[in-house]
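Q: Quick one, structure for this:
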Amino acid sequence: MSWSTIFALAVHDIKAKYAGSALGMLWELAEPLVTAGIYWFVYTVALRGDAVDDIPYALWLMVGIAPWFFLSGGLNGAAVCFHDYRFLVRKTKFHAEFLPAVRVCSAALSHGVFLFLVYLILCFSGFRPCLGQLWMLYWFLAGAAMSLGLGTILALWCVYLKDVAYAVKVLIQLGFWITPVFWNPAALPESFRWIIVWNPAAILVQGYREALLYGRNLTWQIQGMFWIVTVVCGAVAWLLMKKCRPFLADHL
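A: Reported below is the predicted structural model:
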């Protein structure tokens, strides 16, 4: 299967998701914007929280929530891709192993639109464009790689155990609270810093903020932690897919 086919299926996936909706893909932007607005109000108005490193909290939050919704959307979609496309999986000539990539690509397209909106808001808020912000593209691809590896593992588990799809939603909710999306990681006690160091989602969120807000990248040591987890997930996903692919249709 070519990348053009994967892209075409991803576009079709988005269209099918909002078929019959008057606003269409705008609903894809509504959830992260509303979520960011709620947390901004609670933190800055109700709790009277301060800016982070002299950056308005609303902007700091919006940049951090963008990769989180990309990751969570990719994982949620990939986890159920074989069930949603069971009619294609049962076709012997269809390369079902690419379906997780279709869902990650679908999440990436939606994320790209939201990210463009976030960047426009930053520019209108006084942030000057700089070359260092291009590191965001690096983290965009890094997030897609992690979503693909972990999403493929979850998709295969979901074929044999449908409860995995429900567990993923619960774990993503848990992950949101232990990932510094709306809270400042600098406020975390030293004894709990391992939550950030070994949490690839936390590193991804930090990578986006470093690129878009400061025009720089994370240290190679921190990036190494992220890629260790991502490469391991990718290798496990490849081995599981190689073993399970011939039997997918039998379990759907």
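
Q: C-alpha from now on. contacts and neighbour counts both.
A: Noted.

Q: Show me what stretch 148-156 is in contact with.
A: Stretch 148-156 has contacts (C-alpha atoms under 8 Å, 6 or more residues apart in numbering) with 74-76, 78-82, 100-101, 104, 164-165, 230-231, 233-237, 240-241, 244.

Q: go on, stretch 50-69?
A: Under C-alpha under 8 Å, 6+ apart, the answer for stretch 50-69 is 32-33, 36-37, 40, 44, 111, 114-115, 118, 122, 140, 143, 176, 180-182, 184, 201, 204-206, 208-209, 212-213.

Q: In contact with the most centrally placed residue in the chain, which residues are there?
A: Centroid check for the chain by C-alpha atoms, centre = their mean gives L71 as the closest residue, at 1.3 Å. Shown in contact with L71 (C-alpha under 8 Å, 6+ apart): 143-144, 147, 201.

Q: Also T179?
A: 196, 199, 201-202 are the contacts of T179 under C-alpha under 8 Å, 6+ apart.

Q: In helices, which of those fall?
A: 196, 201-202 (DSSP state H).

Q: which residue lies farthest from the center of the chain?
A: The chain, farthest from centre, C-alpha atoms, centre = their mean: T92 at 30.7 Å.

Q: Just the strands from this structure, written as ranges.
A: Counting by DSSP state E, no segments of the chain form strands.

Q: Tell me the spacing between the closest residue in space to M241 that isn't next to it in sequence and R103.
A: Leaving aside its chain neighbours, M241 sits nearest to E97 (6.9 Å; criterion: C-alpha to C-alpha, 6 or more residues apart in numbering). Distance from E97 to R103, counting by C-alpha to C-alpha, to the nearest Å: 12 Å.

Q: Another sequence for comparison is provided below:
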Amino acid sequence: MFSVKGFSKEIYNSRKMITSLAINDFKMKYAGSFLGITWAFIQPIVTILVYWAVFQVGFRSGQVEKVPFILWLMSGLIPWFFHYEAMTSATNCFFEYSYLVKKVLFKISILPIVKILSSFFVHIFFIAVMLLIFAIYGEYPTIYSIQLIYYVGCLIAITIALSYITSSIVVFFKDFGQIVGIVLQFGIWVTPIMWNYKMVPENWRWVFKMNPIYYVVEGYRDAMFNHVWFWEKMNESLWFWNLTLIYFVIGSIVYKKLKMHFSDVL
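A: The predicted structure is shown next:
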């Protein structure tokens, strides 16, 4: 059964190995290409510019929540980029590191964490870029901005919880990786990232609030310009952490049930 204390202790004891593998994974991901790790930053930047051009220039979107559209858009897209990249990478981690999975003494339970940490390096850069662009527009960090640390933790927690489910299942059902990709592509549209959830009738908003990534996206916006503390949304916070814990428990059960057979099918 899943134990937060036991899981945290295992991660802490393996922290040096996780960090080392994550740094190596980050470097190797773009090894051999002319621009190298620069590609990790180019694609998200281009995506943000494309969405900005389509929605603000093309559709002439005005201010949202009293800030320029580009700031509102960035604060939603940046956490989504991390979640998308981390989930995609972590889902296939046992395939990518199959040579480690077959080693009896290696703790393969850290592999999803390795892939998520590798993706997190890029996320740190984009948080810095976001803060810089906000400052250029005259929106400077406030005391509320410190909540970014909390919401980054939320994003990492839900991604880890989900990745143990997806990475365990995909070993035996390879098509599941494609399903995860489709769900993630669909997810960017059902999560209020490029549209304001206030457009939805109030009696239907609870449907979108059930999505844990909604909590994180709105949290980034609360930290950057809405100026709302997370404890002011206690019901949503409790829902998020209860749901994350449930995913952790499911992921723990699925992983423990299937890991003994990983080496047989990889």
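
Q: returning to what we had before: against I165 of structure 2, how distant is the corresponding residue of structure 2 for the residue nearest to the centre of structure 1?
A: Residue correspondence to structure 2 (TM-score structural alignment): L71 of structure 1 is matched to H83. Separation of H83 of structure 2 from I165 of structure 2 (C-alpha to C-alpha) stands at 15 Å.

Q: Give me the contacts around stretch 112-124 of structure 1.
A: 29, 59, 62-63, 66, 129, 212.

Q: Can you find the partner of W229 of structure 2 in structure 1?
A: By TM-score structural alignment, W229 of structure 2 lines up with N217.

Q: Y18 is in contact with M25 of structure 1, correct?
A: Yes: checked against C-alpha atoms under 8 Å, the pair M25 of structure 1 and Y18 is within contact range at 6.7 Å.

Q: okay, and the common contacts of these two?
A: Between them, M25 of structure 1 and Y18 share no contacting residue, judged by C-alpha under 8 Å, 6+ apart.

Q: May I see the buried residues of stretch 104-112 of structure 2?
A: Applying a neighbour-count criterion of 16 or more other C-alpha atoms under 10 Å, the buried positions in stretch 104-112 of structure 2 are 108-112.

Q: quick revisit: can you lay out the contacts of T179 of structure 1 as a markdown table showing neighbour count and distance to Q221 of structure 1?
A: Listed next are those as a markdown table, based on neighbours: other C-alpha atoms under 10 Å; distance: C-alpha to C-alpha, whole Å:
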| residue | neighbour count | distance to Q221 of structure 1 |
| --- | --- | --- |
| I196 | 18 | 13 |
| N199 | 17 | 14 |
| A201 | 24 | 16 |
| A202 | 23 | 14 |
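
Q: of all those, which two lie farthest apart?
A: For the contacts of T179 of structure 1, the farthest-apart pair by C-alpha to C-alpha is I196 and A201; their separation is 8.4 Å.

Q: follow-up on the earlier one: among the contacts of stretch 112-124 of structure 1, name the ones in helices.
A: Per DSSP H, the subset of those in helices is 29, 59, 62-63, 66, 212.

Q: Measure how buried K91 of structure 1 is and give me the count.
A: When neighbours are defined as other C-alpha atoms under 10 Å, K91 of structure 1 has 11 of them.

Q: Relative to M260 of structure 2, how far out is the aligned partner of it in structure 2?
A: Superposed on structure 2 with TM-score structural alignment, K91 of structure 1 falls opposite K103. Plainly put, K103 of structure 2 is 12 Å away from M260 of structure 2 if you go by C-alpha to C-alpha.

Q: got it, and P201 of structure 2?
A: Going from P201 of structure 2 to M260 of structure 2 by C-alpha to C-alpha gives 48 Å.

Q: Same question for M199 of structure 2.
A: Distance of M199 of structure 2 to M260 of structure 2, computed by C-alpha to C-alpha: 48 Å.

Q: what's the answer for F225 of structure 2, then?
A: On the measure of C-alpha to C-alpha, F225 of structure 2 and M260 of structure 2 end up 48 Å apart.

Q: Between those two, which is the more surrounded one?
A: Legend: neighbour count by other C-alpha under 10 Å for F225 of structure 2 and M260, higher for F225 (21 against 9).

Q: Would you enumerate the residues in contact with the more buried one?
A: F225 of structure 2 is in contact with 67, 139, counting by C-alpha under 8 Å, 6+ apart.

Q: Let me know the distance separating it from M210 of structure 2.
A: 23 Å.

Q: One more: L184 of structure 2?
A: Counting by C-alpha to C-alpha - L184 of structure 2 and M210 of structure 2 are separated by 16 Å.

Q: same deal with P201 of structure 2?
A: Distance from P201 of structure 2 to M210 of structure 2, counting by C-alpha to C-alpha: 15 Å.

Q: Tell me which of these two has more neighbours.
A: Between P201 of structure 2 and M210, M210 has the larger neighbour count (other C-alpha under 10 Å), namely 14 against 9.

Q: any idea what the more buried one aligns with in structure 1?
A: In structure 1, the residue matched to M210 of structure 2 (TM-score structural alignment) is W198.

Q: Ok, S14 of structure 2 next?
A: Checking TM-score structural alignment: S14 of structure 2 goes with S2.

Q: just Q63 of structure 2 next, same as before
A: Per TM-score structural alignment, Q63 of structure 2 is aligned with A51.

Q: now swap in G187 of structure 2 and tell me
A: Checking TM-score structural alignment: G187 of structure 2 goes with G175.

Q: and that match, how many residues sit next to it?
A: 17.

Q: show me what contacts it?
A: Contacts of G175 of structure 1 (C-alpha under 8 Å, 6+ apart): none.

Q: and if you look at F120 of structure 2?
A: Counted by C-alpha under 8 Å, 6+ apart, F120 of structure 2 has contacts 82, 86.

Q: Report the separation between the match of M210 of structure 2 and G234 of structure 1.
A: From W198 of structure 1 to G234 of structure 1 the distance is 17 Å (C-alpha to C-alpha).

Q: How about L61 of structure 1?
A: 29 Å.

Q: Could you do F192 of structure 1 as well?
A: Using C-alpha to C-alpha, we find F192 of structure 1 at a distance of 27 Å from G234 of structure 1.

Q: Compare the two (neighbour count), which wins?
A: G234 (21 against 9).

Q: Find the residue closest to the aligned partner of the more buried one in structure 2 in space, skipping its chain neighbours.
A: Mapped onto structure 2 by TM-score structural alignment, G234 of structure 1 lines up with F248. Leaving out its chain neighbours, the residue that sits closest to F248 of structure 2 by C-alpha to C-alpha, 6+ apart is A161, at 4.5 Å.
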